[in-house]
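Colleague: Provided below for reference: sequence and predicted model.
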Amino acid sequence: MKEIITEINGISIYKNFVENLPYNPKLKPLLSGKRKAGILSEVIFWKQVRAGKFHNIDFDRQRIIGNYIVDFYVKNLGLVIEIDGWSHDTKEIYDEVRQKYLESLGLKVFRIKDFDVKNNLAIVMKDLEDFIIKHYKY
């Protein structure tokens, strides 16, 4: 039987832990620099989700998966959250390859625009709730 990890709007959300994710230790030195860079949209989002503030769900910031560092990761759901800034406008193919790789590991990817985090945060958080409900309610 699947384990319920939280409820969102009265809907049970079930655990979807993905085991044995690949990890490239050579990327570890990059983590603190990325965290210290303080990208505004990431800091704003982190303040909304850190320490279980978002439906008591545990988020990791700057997590290594394979040869990538993802913006946010929810272990109990196998969920990657990526915030796309202006630099992603020229990296569509890279982002597509990266997303297909992450999905091939059994992960789900929720993408958010940097602009929306800064200007429509309530909508972003509602969209994240809806995404989690859609993919993890069973």
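Modeller: Received the coordinates, thanks.
Colleague: alpha carbons only for contacts and neighbour counts from here, please
Modeller: Noted.
Colleague: Assign the spatially most central residue of the chain to helix, strand or coil.
Modeller: The residue lying closest to the centre of the chain (C-alpha atoms, centre = their mean) is residue 81, at 2.0 Å. Three-state call for residue 81 (DSSP: H, G, I helix; E, B strand; the rest coil): strand.
Colleague: what separates it from residue 122, distance-wise?
Modeller: 16 Å (C-alpha to C-alpha, to the nearest Å).
Colleague: and after the helix or strand containing residue 43, which helix or strand comes next?
Modeller: Using DSSP states H and E, residue 43 falls within helix 40-49. Moving toward the C-terminus from helix 40-49, the next helix or strand (DSSP H and E) is strand 60-65.
Colleague: Now tell me what touches that following strand from outside.
Modeller: Outside strand 60-65, the residues that touch it by C-alpha atoms under 8 Å, 6 or more residues apart in numbering are 21-24, 27-28, 31, 34-35, 46, 69-75, 102.
Colleague: let's bring in a second model and compare:
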Amino acid sequence: MADDNLHRDRARELRRAQTDAEKKLWSRLRGGRLHGVRFQRQFPIGPFFADFCAPKEFLVIELDGSQHMDMLNRDMRRTRYLEGLGYRVVRFWDNDALGSTAEVIEKIGNLLKCPHPPRSERGGTSIPGRGAFRTSR
């Protein structure tokens, strides 16, 4: 019970301290605005908080600022963990979310249109690279 309260409090704290990129993307994702899919912000998954998660679709959206350039190994471990639970993970740079919002939303929308295998067949389904325009790390 105490862990649940800590997770809830941490998620609230993260939602209150959202970045400009998170605010802009959330304005396009919230309330089922994208294909009727319900996203949640700072969604707890194991020891992590996904920036945005569509739990029913098993899709995680992560926004990365420049500090993530020094955290690529940590981000890869996090992605592998989420993939192991059956999530698809896609990462965008904050600059893409701010300056190319329509393209980011289009890419997310295209992912939501793609069939996702049953949970027992999931794993390793993340989108390679980061950002709407980048195809490798």
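Modeller: Happy to help now that I have it. All figures in this text were calculated on a predicted structure; none of them were measured in a lab.
Colleague: tilt between the helix holding residue 43 of structure 1 and strand 60-65?
Modeller: Per axes from the mean of the first three to the mean of the last three C-alpha atoms, to 10 degrees, the angle that helix 40-49 of structure 1 makes with strand 60-65 is 110 degrees.
Colleague: which residue numbers in structure 2 go with helix 40-49 of structure 1?
Modeller: Using TM-score structural alignment, the residues of structure 2 aligned to helix 40-49 of structure 1 are 20-29.
Colleague: Pull the distance from that stretch to the chain's centre.
Modeller: Distance, stretch centre to chain centre, for stretch 20-29 of structure 2: 12 Å (C-alpha atoms, centre = their mean, to the nearest Å).
Colleague: residues making contact with that stretch?
Modeller: 34, 38-39, 41, 51, 63, 94-95, 97-98, 101, 105.
Colleague: quick one, helices of structure 2?
Modeller: All helices of structure 2, identified by DSSP state H, fall at 2-16, 20-29, 72-84, 94-99, 101-113.
Colleague: Just put those helices in TSV and tack on mean neighbour count and distance to residue 45 of structure 2.
Modeller: Supplementary listing: the helices of structure 2 in TSV, determined by neighbours: other C-alpha atoms under 10 Å; distance: least, C-alpha to C-alpha, whole Å:
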stretch	mean neighbour count	distance to residue 45 of structure 2
helix 2-16	13	10
helix 20-29	17	18
helix 72-84	16	8
helix 94-99	18	22
helix 101-113	15	20
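Colleague: Can you report how many residues lie near residue 87 of structure 2?
Modeller: A count of nearby residues for residue 87 of structure 2, using other C-alpha atoms under 10 Å, gives 25.
Colleague: That one -> structure 1?
Modeller: That one, residue 87 of structure 2, aligns with residue 107 by TM-score structural alignment.
Colleague: So the nearest residue to that match once chain neighbours are set aside versus residue 118 of structure 1, what's the distance?
Modeller: Leaving out its chain neighbours, the residue that sits closest to residue 107 of structure 1 by C-alpha to C-alpha, 6 or more residues apart in numbering is residue 78, at 5.0 Å. Residue 78 of structure 1 sits 25 Å away from residue 118 of structure 1, going by C-alpha to C-alpha.
Colleague: Equivalent analysis for residue 7 of structure 1, please.
Modeller: Per C-alpha to C-alpha, residue 7 of structure 1 is found 26 Å from residue 118 of structure 1.
Colleague: Residue 136 of structure 1 now?
Modeller: 27 Å.
Colleague: Ok, residue 89 of structure 1 next?
Modeller: From residue 89 of structure 1 to residue 118 of structure 1 the distance is 17 Å (C-alpha to C-alpha).
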